[in-house]
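Trainee: predicted model and sequence follow; I will ask about them next.
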Amino acid sequence: MFGWRARLGLMIPTNNTVIEPELALLTPSGVALYTTRMISSRSGYASVSGLQHIVSNVERATEELSITGVNAFLYGCLSTSFVHPDWEASYASHIRKRSKSPAITAMSATISAIRSFNTDDIALLCSYESEMLRLGLNRFAADKINVVSVHSLGISNFSTLSNITNIDIYRSARSMDLKEAKMLCILATDIPSVKIINTLEKDLGIPVISTNQSLLWNVLNELKINVNNKDFGSLFDRKII
């Protein structure tokens, strides 16, 4: 039997080639991951209109995962929460009423992970172009999180994004001004990082989290599944506040 501890249902954009293999690395024994995909863009480029379209797929994706019998729902598109901040809370509430199971978004998990370290001063490493980055910074400000340093890869083309490597992310992080930062947040579900989080924490001397790592950490906490994932960062020593 697969998923004898928990079955997790994951909703992701069709272009995302990172989150599934990363969560597979992080997922402990007895926990199974089931995924459905949602079309956000047929052009190959990220856009606000594409994110509006992806939300229209959520009900269908939820029904598919409900039939699978999952114990929790993970929404793996971070930028949806930038464009539709009010939608996020209604989505989680709707899922809980419908299935009696927790629903966790990439953004809510990232915020919970940051707060678990009792700090508000963070550095951001992300992939977003100017408009999406502006919306993202607005969202952090609304959550009273102080972004003291930002480095963006500035990528909107999906094919370019899918070829970013862990080495690219490591070198980008090392190039940042982190003097005022209490932690580094690698923001997005489609840039790889979980294999280098431990190395970055050692080399930078501050906690490092990623959105994908935060998403799994959050749901395991919600389901009261204890794991020892110290190979993938100090976040797994923390609890939700």
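Mentor: That came in fine, so what should we check first?

Trainee: alpha carbons only for contacts and neighbour counts from here, please
Mentor: Noted.

Trainee: what are the buried residues along stretch 116-132?
Mentor: Residues of stretch 116-132 classed as buried: Phe117, Asp120, Asp121, Ile122, Ala123, Leu124, Leu125, Cys126, Ser127, Tyr128, Met132 (neighbour count, 16 or more other CA atoms under 10 Å).

Trainee: so can I have JSON lines of these showing secondary structure and distance to His53?
Mentor: Output for these, formatted as JSON lines (DSSP: H, G, I helix; E, B strand; the rest coil; distance: CA to CA, whole Å):
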{"residue": "Phe117", "secondary structure": "coil", "distance to His53": "35"}
{"residue": "Asp120", "secondary structure": "coil", "distance to His53": "32"}
{"residue": "Asp121", "secondary structure": "strand", "distance to His53": "33"}
{"residue": "Ile122", "secondary structure": "strand", "distance to His53": "31"}
{"residue": "Ala123", "secondary structure": "strand", "distance to His53": "30"}
{"residue": "Leu124", "secondary structure": "strand", "distance to His53": "27"}
{"residue": "Leu125", "secondary structure": "strand", "distance to His53": "26"}
{"residue": "Cys126", "secondary structure": "strand", "distance to His53": "22"}
{"residue": "Ser127", "secondary structure": "coil", "distance to His53": "21"}
{"residue": "Tyr128", "secondary structure": "coil", "distance to His53": "19"}
{"residue": "Met132", "secondary structure": "helix", "distance to His53": "16"}
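
Trainee: closest to Ala106 among the residues you listed?
Mentor: Closest approach to Ala106 among the buried residues of stretch 116-132 (CA to CA): Cys126, at 13.8 Å.

Trainee: let me see the contact set for the closest one.
Mentor: Val150, His151, Ser152, Leu153, Ile186, Leu187, Ala188 (CA atoms under 8 Å, 6 or more residues apart in numbering).

Trainee: put this next to the previous one:
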Amino acid sequence: MTRIGMIVPSSNTALEPATMRLIADRPDITVHFTRIPVRAITLTAGGAAFDVETMLAAARLLADANVDCIAWNGTAGSWLGVEYDRQVCAAITQETGIAATTSTFAILQACHDFGVEALACATPYTGDVVEAISQEYAHHGLDFVGHTEWELTDNASFAAQPDSAIADLLVSAVESGSGSSAAQAVALICTNVDGTTVLNEVEDRLGIPVIDSIAATLWWALELTGTDARIPGAGLLLEQGPLRHRAKALVTELRERTGCDRTTVRIDEPTLGLRVDLCAAESRAQGVRSIQHDPSLDQRALETVRWLEEHRQTLVQPTFAEPPHPPQALRDVYGVSAQVLGPVERDGELTAWFSAHSIAERPWTDDDVAAMTHAQQAMTALLKDQ
């Protein structure tokens, strides 16, 4: 049994029922709540007690329930700054010995694992709060390419909006964007607006993930306890997030071990909505262009992928002088001059493959190939659990 403790804003009426609905079919999880005073959301913090001692007092009560993780289920760190959340979590863990996290950490982690850099932002807050959030998120590699807000300050009023208004808020945040960068996800930043009831509808309409604060906080708290965090039917984050989180760790480790410029993994997993025409995870060296959200190529039709299908072994290419040749776009658009591809099989089918890209031609060492083999084996084990 996993017990999650959550610190809740006192005027919040959305997150508790939403969280309990999400875990309704999970008898292995219980969630326990306590509250701190929060009545209004403004940059002056009037009507809210976000100080560390108030958080500690709430955490001590949750610790009495022997919870496995304590989550501050509020997004104040999004405008107060991530350093504020770090201080709160460090103080809670030092005081109670229990791992701690926050809604803001969960949102940022979800963006990291889904490879999101261009983000649309939907909130009930006022424009100055949204501007502060935008500035803070920019420090973490996230560019707001669109945003919509209700311009409200009274926290209790946030939860009074109907599902249709929440769906419209999310769609409007994406459609408000301008310029060359399309939103790769939309974040609903507030735990007193329940986006969990419209996640599937909005994601089907927009074709991108909705990172709902309530769902994200539950997901990340479960991940921190080592509990299966997948909840089918509750949006892309709770559906794909557990696998993407582990895939991100694998491509990051592969790039670090090989010293290459970019690593990716593509996965065909229909039950999760994953297809190989988009990367499930990517890791890049600084200044290297992302390929993760480019769906322009039919991956199964590529000469290199057909080679993997036929041979089912690691393809090592120090140069591209000999066949099988990669697509011209990989060379011309993304500047790749050498690569290693590692196939992953399940039930006799080529269901995934890793790519390690180098901008310069290079010899791939036995250690590089061993790192690729490790990644392939780890992904094989992960996919067996799906």
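Mentor: Arrived safely. Bear in mind the structure is a predicted one, so any value in this text is a computation, not a measurement.

Trainee: got a TM-score for the two of them?
Mentor: TM-score of the superposed chains, computed with TM-score structural alignment, normalised by the length of the first structure, equals 0.90; 234 aligned residues with a CA RMSD of 1.9 Å.

Trainee: so where do the strands sit in the first structure?
Mentor: When assigned using DSSP state E, the strands of the first structure occupy the ranges 6-13, 31-38, 72-75, 103-105, 121-126, 146-152, 183-187, 208-210.

Trainee: out of the ones you listed, which one sits most buried?
Mentor: Ranked by mean neighbour count, these are led by strand 208-210 with a mean of 28 (mean count of other CA atoms under 10 Å).

Trainee: what stretch of the second structure does that one fall on?
Mentor: Here strand 208-210 of the first structure aligns to the second structure at residues 210-212, judged by TM-score structural alignment.

Trainee: comparing the matching stretch with the first structure, how large is the average distance?
Mentor: Taken over the aligned residues, the distance from stretch 210-212 of the second structure to the first structure averages 1.1 Å (mean CA distance after the TM-score superposition for the first structure).

Trainee: now Trp87 of the first structure: how far from Ser234 of the first structure?
Mentor: The gap separating Trp87 of the first structure from Ser234 of the first structure is 31 Å, by CA to CA, to the nearest Å.

Trainee: looking at the two, which is more packed in?
Mentor: More crowded of Trp87 of the first structure and Ser234, by other CA atoms under 10 Å: Ser234, with 17 against 14.

Trainee: can you tell me the closest non-neighbouring residue to that one?
Mentor: Among residues not flanking Ser234 of the first structure along the chain, Pro207 sits closest, at 6.7 Å (CA to CA, 6 or more residues apart in numbering).

Trainee: over to Lys239 of the first structure?
Mentor: Lys239 of the first structure sits nearest to Ser116 (CA to CA, 6+ apart), 6.3 Å away.

Trainee: now for the one you found: what does it line up with in the second structure?
Mentor: In the second structure, Ser116 of the first structure lands on Asp113 (TM-score structural alignment).

Trainee: wait, that match touches Val251, no?
Mentor: No. Judged on CA atoms under 8 Å, Asp113 of the second structure makes no contact with Val251 at a distance of 10.9 Å.

Trainee: now the common contact residues for the two.
Mentor: Ala281.

Trainee: possible to save the strands of the first structure as a markdown table with distance to Glu20 of the first structure?
Mentor: Listed next are the strands of the first structure as a markdown table, based on distance: least, CA to CA, whole Å:
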| stretch | distance to Glu20 of the first structure |
| --- | --- |
| strand 6-13 | 9 |
| strand 31-38 | 8 |
| strand 72-75 | 12 |
| strand 103-105 | 15 |
| strand 121-126 | 18 |
| strand 146-152 | 23 |
| strand 183-187 | 16 |
| strand 208-210 | 14 |
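
Trainee: which of those strands sits closest to Ala24 of the first structure?
Mentor: strand 31-38 (7.6 Å).

Trainee: who are the packing partners of the closest one?
Mentor: If contacts are counted by 3 or more CA pairs under 8 Å, 6 or more residues apart in numbering; DSSP states H and E, strand 31-38 of the first structure sits against strand 6-13, helix 58-68.

Trainee: rerun at 6 Å
Mentor: Here strand 31-38 of the first structure touches strand 6-13, going by 3 or more CA pairs under 6 Å, 6 or more residues apart in numbering; DSSP states H and E.

Trainee: what residues in the second structure pair up with the strand it packs on?
Mentor: The aligned range for strand 6-13 of the first structure is 2-9, by TM-score structural alignment.

Trainee: average distance between the matching stretch and the first structure?
Mentor: Averaged out, stretch 2-9 of the second structure is 0.9 Å away (mean CA distance after the TM-score superposition for the first structure).

Trainee: hmm, who's touching that stretch?
Mentor: 29-36, 38, 62, 67-73 (CA atoms under 6 Å, 6 or more residues apart in numbering).

Trainee: please redo it, this time with the cut-off set to 8 Å
Mentor: So stretch 2-9 of the second structure is in contact with 28-39, 55, 58-59, 62-63, 66-74, 221-222, 225, 227, going by CA under 8 Å, 6+ apart.

Trainee: so which of the strands of the first structure is nearest Ile196 of the first structure?
Mentor: Of all the strands of the first structure, strand 208-210 comes closest under CA to CA, at 9.6 Å.

Trainee: helices or strands up against the closest one?
Mentor: Against strand 208-210 of the first structure (3+ CA pairs under 8 Å, 6+ apart) you get helix 106-116, strand 183-187, helix 197-204.

Trainee: distance of the most centrally placed residue in the second structure from Val316 of the second structure?
Mentor: Central residue of the second structure (CA atoms, centre = their mean): Ala110, 1.7 Å from the mean position. Taking CA to CA as the measure, Ala110 of the second structure falls 32 Å from Val316 of the second structure.

Trainee: ok, now Thr13 of the second structure?
Mentor: In terms of CA to CA, Thr13 of the second structure sits 56 Å off from Val316 of the second structure.

Trainee: map Arg134 of the first structure across to the second structure for me.
Mentor: With TM-score structural alignment as the criterion, Arg134 of the first structure matches Glu131.

Trainee: that match: neighbour count?
Mentor: Neighbour tally, Glu131 of the second structure, other CA under 10 Å: 14.
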